[in-house]
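Chemist: kindly return the folded structure for what I paste below:
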Amino acid sequence: MDEFDPFEGMTDDELDAMVSDLGSEPDGFAGEDGFRSGFVALVGRPNAGKSTLMNACMGTKMAITSPVAQTTRRRMRGVVRREGVQIVFVDTPGLHKPHDSLGSELNKSALAELGDVDVLCFLIDASQPIGRGDAWVAERVAKSPAKRILVLTKADLASPERVLEQISAARELCEFDDVIVLSATERFNVDSFIDLVASYLPEGPKWFPDTMSTDASDDTIVAEFVREKLLMRTREEVPHSVGVICDSMERRRGVLHVHAVIYVEREGQKGIIIGKKGEMLKHVGIDARRDLERIFGCKVFLELEVRVKPNWREDAREIRRLGYAADE
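Modeler: Coordinates of the predicted model:
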C-alpha cells in the first residue's frame, strides 16, 4: 500500500506557510545524558481517536476501540519506551454532555487527569467541524498547567484545506505549545508525535519497570475486550447499557479459565446479546478469546454469562463495582 500523504498537491509556499504556522522546536530539549520521563494525557471528545492513537504509539492493541461513542470507560496507562525516554500515555474517556450518572463519572475521570500530567494532548478529529463540545473541552484544557499539544487526528479523512481550517479554529479556543497532524490508522506522523511528546518531558525516573506495558489489571483487560466485542456486534441502545466484570481467572495446565458477567438494563437487551440459540454470545466469546490469547500468550477458555441489572447506569454502587467510577 502506498504511503499516505495528507498534504499531497500542496505547493511549496503553502507547505512552508503551514510549517511556520505550526511553530518551532520546544525550548529546553535535554541532552542525551538526562533520562526523560513523564505522563501524557490524551483528552478530547468521544471518537476523537484517543485509544487508537495510544495503541499506535504502543505498537500493539491494549486499549479497546469501536465506532460507538464513549467506548473508553476507564483511564488506562500505556508505557512507550525510546532510548533515554519513558512515556506514560494516559487514555481517558471522551468528554461529553452526560445523560446519566455513568456519564458524569466518565467526565470526572477524564477531567481529573488535566492537572496531573506533564503533557496534555488535546485530540480533535480533523474530518469533523469543531463544535461547542470541543470548545467546552478547550476551556478545561486551557486551565491545565501542563504543556499543551494540539493533535489533529484522522488526517487521512480530511483535505489539507480542512486540516488548516481546523488548526486555525482550534487555536481560537486555546493556546498550545505545539501542533501536530497525524493519522493513527495509517501511522502517518505517529513516530513524530512520540518524538514531539518526548521533547517536552522533564528529566525523571522510570515510573514503570521495563517488563510492564500497562497498569490495567488482567481482569480489567478481560472485561474491556469482552465489552469491545459486544459494542462491535450490537447496535442502537444496547452498547451504552452494557457493563462487564470479570469475576474469576484461574490458570490450569497451561490454560487460562476465565468467567465474565455481562450486565444489561432490560430483559430485551439480554435476549439480543444472547441471540438466537445463543449464537450472538458465542461469537462475542470467540472474538474476545482471540484477543485475550494474544495478550496473555496462552490458550483461554472463556465463559460468559448475561444478567439484568435495571438502571445500573444511575446506581453509584453498581458503577463503582463495575470499575467505572472516577476514582477507580
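
Chemist: use CA for all of it now, contacts and neighbours both
Modeler: Noted.

Chemist: show me where the stretch 151-300 of the chain has strands.
Modeler: Assigned by DSSP state E, counting those that start in this stretch, the strands in the stretch 151-300 of the chain fall at 178-181, 243-252, 255-264, 299-308.

Chemist: buried residues in the last one, which are they?
Modeler: Pointing back at strand 299-308 there. Buried residues in strand 299-308, counted by 16 or more other CA atoms under 10 Å: 299, 300, 301, 302, 303, 304, 306, 307, 308.

Chemist: what does that strand contact?
Modeler: For strand 299-308, contacts defined as CA atoms under 8 Å, 6 or more residues apart in numbering pick out 254-267, 270, 273-274, 281, 285, 289, 292-293.

Chemist: buried ones among those?
Modeler: 256, 258-265, 270, 273-274, 281, 285, 289, 292.

Chemist: the longest helix along the chain vs strand 255-264, what angle?
Modeler: Scanning the chain for the helix with the most residues, using DSSP state H, yields helix 279-296. Going by axes from the mean of the first three to the mean of the last three CA atoms, to 10 degrees, helix 279-296 is angled at 130 degrees with respect to strand 255-264.

Chemist: turn the strands of the stretch 151-300 of the chain into JSON lines, including distance to residue 108.
Modeler: Compiled in JSON lines, these are given as follows (distance: least, CA to CA, whole Å):
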{"stretch": "strand 178-181", "distance to residue 108": "26"}
{"stretch": "strand 243-252", "distance to residue 108": "18"}
{"stretch": "strand 255-264", "distance to residue 108": "23"}
{"stretch": "strand 299-308", "distance to residue 108": "26"}
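
Chemist: nearest to residue 39, out of those?
Modeler: strand 178-181 (16.8 Å; CA to CA).

Chemist: and the closest one, what does it pack onto?
Modeler: Helices and strands touching strand 178-181, by 3 or more CA pairs under 8 Å, 6 or more residues apart in numbering; DSSP states H and E, are helix 12-22, strand 147-153.

Chemist: so can I have TSV of those showing distance to residue 102?
Modeler: Listed next are these as TSV, based on distance: least, CA to CA, whole Å:
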stretch	distance to residue 102
helix 12-22	37
strand 147-153	26
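
Chemist: Proceed likewise with the subsequent sequence, for comparison:
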Amino acid sequence: MCYMDNSIKSSTISRKDFRKSLKKMQRKKRRQKAAKELTNKVEIEKKKRLEDPQHQQWLKEQNDLEQKEKLQQEADEQAWLQREKRAQQQFQRDQERLKEVEAAQEKLKLKQQEYMEKLKQKQDEEKRVETKTANEFEHIMQRLEEYLSNTAAQAPSVLRTFVETRPYQQLCAFYERTNCCRYGLSCQFNHRRPMLSTILLIRNFYTHPLLKQSHHAEYECGDPALELNERDLREDYDAFFEDVTTEMLHFGKIVNFRTVRNLQTHLCGNVYIEYMQERSALNAFISLQGRWYAGKKISVEFSNLNTWRGAVCGMCE
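Modeler: The predicted structure follows:
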C-alpha cells in the first residue's frame, strides 16, 4: 500500500498560485503605466492643440456655429409658436364663424318654418274664401235661375247689392263714369259694380287694326292707317254689329248698343249692351258666360253707368 505526502502537494500549489498572482500584478502595473502614459500623452496633445492658433480659431468657429444654430433654433421655435398661436386664433375665429353660420342657418330655418306656416295659413284662408265664394256664387246662380223661371217674382234683395273691391276706400271717379279703370284691381280706390242691371259690359269685345295702340312703334312693321281708313273701320264695325245684335236679340229687346273706340287698353273695344228689361240682361249674362267669339273667350259683367253722356271722354266731344 502506497501513501502520498499532502504537505508537499500543498506547497507546490501555493508557489504556482503565487507566480500566477505575481504575473497578474505585473500585467496590471504595465497596463496602468501604459494608461498613465497614454493619458499624459493625450493631455500633452490636448494642451498643444489648445495652444495651437488654428485649433483655437476652429474652436471659435465651432462656438459661433453652435451659437448660430442655437439662435436659429430659438427663432424657429418662436416662429413655430407664432404659427401655432395664429393657428389657434384662426381656429377660434373659424369656430365663432361656424357658430354664427349655424345660428344664421337656424334662424333661416325658423323663418322658413314661419313662412311655410304663414303660407299654409294663407292657402287655407284662400281655399276657405274660394269655397265660400263658390258657394255664394252657386247660391246667387240658383237665385238667378229662380228669378228667371218665375216671371211674376221680384228680383231678390241679394241681386240688388254691389260687388266692391275696396269697400272702405273712396269710390274711383273714373270707374263710376265708365266702369273701367286703367289700374284695374291694383287701383287704390273702390270699384263698385252691381249684381244685376239692364246694361251688360263685354271688355275688349270688338277688335280692329285701327284701334290698336302700339307701345313700341319702332318695332312695328307698318302703320295700319296707311292701308286702312275710317270707311274700312265702319264697314267692319257694321258687320260686327249685325253679327252680335242678331244673337243678342234672342234674349230680349236692346235699347242701346255702344262700342268704345278709345285706344287705351282698358277701354279699347269695350261693348255696352243695354236691354229694356233686367230679365233679358240677366238671361244674356247667364247664356254668354264662357262662350267664345273670334277666338277669344267672352267675359260678361253688369254695368251701372249713370249716363251715356257722362261716360264720353271730354276730348271726343
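
Chemist: where does the TM-score land?
Modeler: Taking TM-score structural alignment, normalised by the length of structure 2 as the basis, the two superposed chains have a TM-score of 0.19; 110 aligned residues with a CA RMSD of 7.2 Å.

Chemist: from the helices and strands packed on strand 178-181 of structure 1, which stretch is densest packed?
Modeler: Mean neighbour count (mean count of other CA atoms under 10 Å) peaks for strand 147-153 among those, with a mean of 24.

Chemist: could you list every helix and strand that that strand packs against?
Modeler: Strand 147-153 of structure 1 packs on strand 119-125, helix 160-173, strand 178-181, going by 3+ CA pairs under 8 Å, 6+ apart.

Chemist: mind putting these into JSON lines with mean neighbour count and distance to residue 153 of structure 1?
Modeler: Shown next, in JSON lines, are those (neighbours: other CA atoms under 10 Å; distance: least, CA to CA, whole Å):
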{"stretch": "strand 119-125", "mean neighbour count": "26", "distance to residue 153 of structure 1": "5"}
{"stretch": "helix 160-173", "mean neighbour count": "17", "distance to residue 153 of structure 1": "9"}
{"stretch": "strand 178-181", "mean neighbour count": "21", "distance to residue 153 of structure 1": "6"}
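
Chemist: a markdown table for these, including distance to residue 102 of structure 1?
Modeler: Formatted as a markdown table, those follow (distance: least, CA to CA, whole Å):
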| stretch | distance to residue 102 of structure 1 |
| --- | --- |
| strand 119-125 | 22 |
| helix 160-173 | 28 |
| strand 178-181 | 32 |
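
Chemist: out of those, flag the one nearest residue 78 of structure 1.
Modeler: strand 119-125 (14.5 Å).

Chemist: which strands or helices does that closest one pack on?
Modeler: strand 36-44, helix 132-142, strand 147-153.

Chemist: swap the cut-off to 10 Å and go again
Modeler: strand 36-44, helix 50-58, strand 85-91, helix 132-142, strand 147-153, helix 160-173, strand 178-181, helix 190-199 (3 or more CA pairs under 10 Å, 6 or more residues apart in numbering; DSSP states H and E).

Chemist: and these: which comes nearest residue 231 of structure 1?
Modeler: Of those, nearest to residue 231 of structure 1 by CA to CA is helix 50-58, at 14.9 Å.

Chemist: helices or strands up against that closest one?
Modeler: Checking 3+ CA pairs under 10 Å, 6+ apart, helix 50-58 of structure 1 ends up next to strand 36-44, strand 76-82, strand 85-91, strand 119-125, strand 147-153, helix 190-199.

Chemist: among these, which is nearest residue 103 of structure 1?
Modeler: Residue 103 of structure 1 lies closest to strand 36-44 among the helices and strands packed on helix 50-58 of structure 1, at 14.6 Å (CA to CA).

Chemist: give me the helices and strands touching that closest one, please.
Modeler: Counting by 3+ CA pairs under 10 Å, 6+ apart, strand 36-44 of structure 1 packs on helix 50-58, strand 76-82, strand 85-91, helix 101-111, strand 119-125, helix 132-142, strand 147-153, helix 190-199.

Chemist: try it again at 7 Å.
Modeler: Other helices and strands packing on strand 36-44 of structure 1, by 3 or more CA pairs under 7 Å, 6 or more residues apart in numbering; DSSP states H and E, are strand 85-91, strand 119-125.

Chemist: could you give the angle of that strand to strand 85-91?
Modeler: Using the same axes, to 10 degrees, strand 36-44 of structure 1 lies at 20 degrees relative to strand 85-91.

Chemist: on that earlier part again, could I get the buried residues of strand 299-308 of structure 1 as JSON lines with distance to residue 56 of structure 1?
Modeler: What follows is the buried residues of strand 299-308 of structure 1, written out as JSON lines (distance: CA to CA, whole Å):
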{"residue": "299", "distance to residue 56 of structure 1": "25"}
{"residue": "300", "distance to residue 56 of structure 1": "25"}
{"residue": "301", "distance to residue 56 of structure 1": "28"}
{"residue": "302", "distance to residue 56 of structure 1": "27"}
{"residue": "303", "distance to residue 56 of structure 1": "30"}
{"residue": "304", "distance to residue 56 of structure 1": "29"}
{"residue": "306", "distance to residue 56 of structure 1": "32"}
{"residue": "307", "distance to residue 56 of structure 1": "34"}
{"residue": "308", "distance to residue 56 of structure 1": "36"}
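
Chemist: which pair of the residues you listed spans the longest distance?
Modeler: The span of the buried residues of strand 299-308 of structure 1, defined through CA to CA, is set by 299 and 308 at 29.5 Å.
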